[in-house]
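*Asks:* quick one: sequence plus predicted model below, questions after.
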Amino acid sequence: MLEVHTDVAIIGGGPVGLSAANMLGHLGISCALYERNETTSFHPRGHVVNTRTMEILRSIGVAADVDAVSLPLERHAGIGFVTSLAGDQIGVIETRGNPEWARIERSQSPVFKRSCPQDVLEPVLREHAEAYDSVRTNFGHRITELEQDETGVTLSWETTSGDAGRTHAKYVIAADGPRSFSRDRVGIGMEGRSIGQQIGIYFHADLWDLVETRPYLLYWIYNATTSGVLISLDGRTRWTYNFGYSENESRDDFTADRCLKILRAVIGDPAIPIEIKNVMPWRMQARIADTMTSGRVFLAGDAAHPLPPTGGQGMNTGVADVQNLTWKLNLVLRDVAPASLLDSYNIERRPVAKFNVQQSARNAVAMVKKGLSGMLANESALLANLEGPEGAANRAKLAEGIPEQRAHFDYPGQTFGYQYESDLITPDGTPEPEFSVTEYRPTARPGHRAPHLTLGDNPDTSLLDLFDIRHFTLLAGPDAEGWSDTASTAAEALGLPLKAFRIGKEVEADVETWCQLYGVSTDGAVLIRPDGHVAWRSSSAGNARDLRDALAHAVSRSDVTASA
């Protein structure tokens, strides 16, 4: 029996597990990933890679390759509501293309939200992960047992070819999906509910003549035969169609012939050839784990919080999970932070995940209330009479509810505006800003994501590029004498990696804009955690001891040397 020793074992080779492997590789931490399937996903499944996730991927050198395989931005202009692709248009929610919206989007981040289907995203993440010497991926390996004690976790596994072995890890990241073996094995319960059962059909069909002038990411379909969402994977030939079915039906009822009939109704043109590649039943859930941590095992992604896809938050919430966790694991494994630092993972991430679960469920319910059921089973008599001239009044009735669904599809406040609250964050006494799902108000208040600011005149650059999960970052105003030395001295005493920059000096950025954006004067300073969230802020020249204490608190330490 093969025996493997590693710092971190990752269970699950989907986007969250592979992202964790990339982050650990970036940190130089040894890790072994185990995925029961022999290859990455062959079904597109999820596709939304939100802007914050793209920022995280950019910070570890992966974003450019994700951009290259994503749906082209020009085919990502909005959300269409139609009776079929060849039928009547009910309404549209524009998400890109409006000049003012484009300006706002560009002011928030150096990257864009992308649509990158899982079957093309996962190979990119896997290739990058396997390029690290410290990362070992093991596909076709099923975990059969998990046992932990005070020193580590032992995983037993078997391969599809019949081999078996054990892996001894100091910590485990369990990203093994909504039916998580790991979660069950460590005895973590779940709260929430199942919302409905769905079918996802992945198919190929050249639909260019029907979509060329309507470059939408999603087409919500409403007719007498079916209602659901058609997702554009490449803007022309690759598609998935997801729809709900009632409790008195079985997934076995959806034969190839029935699925083909449904797709004919979705397209609305019987002459177009269709090739069904895969049919995948699935269940929409809105659940969250009672805790995301048990000893040395940390739940991430769907293992901790299976979300409804209404809002595209699932994978993105999971990537933020592992970003929050991996920098902390790095400091604990390098013996510069106590193991108690890891307690903050559940404290910080679970509230964010819970909100995302609840908001995604609210999005689904909001659609139903307006007759726009989408992926939930729809028994409405309204759908039986939507098409053609005689259906105009019913289409107009559905159209009335479409503008109210913007939070489902356009949610910069939810993407950037969440905050962490824990003992790692040093409050500065400023009031919590008003939160909105659909509007992002940049703030450098402690606990929040540090805002983006372009460097110089190049729109592709960003202040965010100074941040890295390998180190803390101090940003100070041009008149801030001594902050950099104080931070560097405290970091050295604590054994923490830190980089310090003065805006307008070492960093070419507009000083006035930075001061306004970050809420400080020209002699103020802000301490940024490795995950890009603000740990501490001083609006003006202040007490150096406050900075030293804040840095110690940011890693669960209270060393005398750091506070002296």
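*Replies:* In hand now; what should we look at? Numbers count the residues shown, from 1 in each chain.
*Asks:* from here on, contacts and neighbour counts on C-alpha atoms
*Replies:* OK.
*Asks:* which stretches in the stretch 51-200 of the chain count as strands?
*Replies:* Ranges of strands in the stretch 51-200 of the chain, per DSSP state E, counting those that start in this stretch, are 78-82, 89-94, 114-115, 135-139, 141-148, 153-159, 164-174, 190-204.
*Asks:* and the fifth one, what other elements does it pack with?
*Replies:* What it means is strand 141-148. strand 31-35, strand 153-159, helix 181-185 (3 or more CA pairs under 8 Å, 6 or more residues apart in numbering; DSSP states H and E).
*Asks:* from these, which stretch is densest packed?
*Replies:* Highest mean neighbour count of those: strand 31-35, a mean of 24 (counted as mean count of other CA atoms under 10 Å).
*Asks:* which other helices and strands contact it?
*Replies:* Applying 3+ CA pairs under 8 Å, 6+ apart, one finds that strand 31-35 makes contact with strand 2-11, helix 15-27, strand 135-139, strand 141-148.
*Asks:* wait, doesn't Ile402 sit right on Glu94?
*Replies:* No. Counting by CA atoms under 8 Å, Ile402 does not reach Glu94; the two are 11.1 Å apart.
*Asks:* any shared contact partners between the two?
*Replies:* The contact sets of Ile402 and Glu94 do not overlap (CA atoms under 8 Å, 6 or more residues apart in numbering).
*Asks:* structure two is appended below for comparative analysis:
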Amino acid sequence: MTPSFRDTAADVIVAGVGPTGLALACGLAAAGARVRVLDRADGPATTSRANILHARGAEVLARLDALGDLPDRAVAPIGIRMHVRGRHLTTMTFAPDERETVQALFVSQAAVEQQLRDRLTELGVEIKWGHGVESLAQDADGVTVRVTGGAQVRASWLVGCDGAHSRVRELAGIGFPGVPVVERFLLADVHADGLAGREHSAGWYHRDGILMAMPMPDATGNLWRLMANVDDDGRHLPGDEIVRAFTKLLPVRAEITGARIHDAVWTSVFRIHRRLADDYRRGRVLLAGDAAHIHSPFGGQGMNTGIGDAENLAWKLALVVRGEAGVELLDTYTAERRPVATEVLQRTTTNTRALVAEGRLARLLRDHVLVRILNLPAVQRQATRAASQLGVSYRRGPLGGRGRAPRPGDRVPDRAVRLSDGTPSTLTRELGPDWVLLTGRTDARLTAAVRDALPGQVRTVTDPQHTGGDALLVRPDGHLLWRGTDPGRLADLWPDRSKTRRSGASSAPSGGH
């Protein structure tokens, strides 16, 4: 029986319950917004599309109180052994920043989604399965959405987190231009023996293309993800033919003759495209995750970029629906997150083309130059840091600022802190959906000024190791909004705060330093 919508009013409709939609819904619900969560599918996906949660994604889940036991169930990513003509050339090793409290987790996307669904249930939000967005109509006050089955849902805002083929994006009329990067890839999650040691992933370069094997967490201890680019002959390939293709590719590209594939858990054929939405907002409709940007899966950036979109949007949209910020604040979402996606698209496209190496000269450069450069420790540290997305900064955005680091817009790394009563905690634990004022010692005058200047809840913490005199006012998503010592300067952050209290109207904050 199709669930009915007894209460059709909502602040926000979230369409799509992949990691992006779930993280967004969790962030909104935690901030007190009324959320309706819809998905076209009949139930949760059980296959693992992405298989790595980079450090930034893990940090966001921790702020959402949705990380749970994922670190205990995950495998630490070590690196990938690269081969040419079956000969091992180098090992690209993950080199995490030991100063950070979060690291990448080699874990199934299905497990990440389950953890987020559990958190959403704790927050009292139900997912409406089998309810895809079929049409929408905007007006000055909100959006009316007709879903599968004919029911209508009304909300102030609609966010499309419904993937690369987003129906929400199409209905909103937002362009999604792009270009193909690689014509066709085969993918299969298989139980197999005799492939390689499971302490690393493996990649084999061949003049016909690339073959990759990644060990997947599984009770059997022999689950692998295989990927390979192949010529596109236009034929539809069923799962058994994909498995047969890998059986033939292993001895050719990897020179492995003793491997045995037992069965396939999941198979897929996909084309790698690079696409970026023209805008992330059209009126009262917004986009996040794959609905806004798609790129090569190499480097595992898709799930993490989408989760980053979700956190950035959640705290801003929550303030808007509570009447504590004007709609202009939502313009900072596109301004901050679209450049991040642009950089991810450029980096993953470059890396994919370098790895696939179409053409004899490109293969020579890859096999004899690139793999040796990737063996350098400094290059591995830089690559790991870039993949982690811990270095993402919004300092050049509308909420950014100048001055010494950290500047407004920069991420503030997690650290041990103490609450006003002396209870030990961490910065990550105190953030989201609240702001945090971080000082070296308690300053009652500054604390009162901050609470008077900002909407929402402000938590005050101290860190005896924090030196330099300036207090740090940290946004709910872990980025710096303001630093300083003069409470009088805080009025510039939310200039119409007093007006907001009287009438419910407000305007977006301005960056400061």
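*Replies:* Here it is on my side, so go on. None of the values given here were measured: they were computed from a predicted structure.
*Asks:* so can I have CSV of the strands of the stretch 51-200 of structure 1 showing distance to Arg502 of structure 1?
*Replies:* Formatted as CSV, these follow (distance: least, CA to CA, whole Å):
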stretch, distance to Arg502 of structure 1
strand 78-82, 40
strand 89-94, 40
strand 114-115, 33
strand 135-139, 35
strand 141-148, 46
strand 153-159, 43
strand 164-174, 37
strand 190-204, 46
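*Asks:* do you know which of those lies nearest Thr39 of structure 1?
*Replies:* Distance to Thr39 of structure 1, taken as CA to CA, is lowest for strand 135-139 among the strands of the stretch 51-200 of structure 1, at 6.3 Å.
*Asks:* got the angle between that closest one and helix 15-27?
*Replies:* Computed by axes from the mean of the first three to the mean of the last three CA atoms, to 10 degrees, the angle separating strand 135-139 of structure 1 from helix 15-27 equals 160 degrees.
*Asks:* tell me how far strand 135-139 of structure 1 lies from the chain's centre.
*Replies:* Offset of strand 135-139 of structure 1 from its chain centre (CA atoms, centre = their mean, to the nearest Å): 22 Å.
*Asks:* before we move on, back to that, out of the strands of the stretch 51-200 of structure 1, the one nearest Thr40 of structure 1 is which?
*Replies:* Of the strands of the stretch 51-200 of structure 1, nearest to Thr40 of structure 1 by CA to CA is strand 135-139, at 8.3 Å.
*Asks:* between the two ends of stretch 370-377 of structure 2, how far is it?
*Replies:* Using CA to CA, to the nearest Å, the end-to-end distance of stretch 370-377 of structure 2 comes out at 14 Å.
*Asks:* likewise stretch 142-160 of structure 2?
*Replies:* Stretch 142-160 of structure 2 has its terminal residues 15 Å apart, counting by CA to CA.
*Asks:* how about stretch 16-36 of structure 2?
*Replies:* Using CA to CA, the end-to-end distance of stretch 16-36 of structure 2 comes to 11 Å.
*Asks:* relative to Pro177 of structure 2, how far out is the counterpart of Lys277 of structure 1 in structure 2?
*Replies:* Matched to structure 2 by TM-score structural alignment, Lys277 of structure 1 sits across from Val265. To Pro177 of structure 2, Val265 of structure 2 is 33 Å away according to CA to CA.
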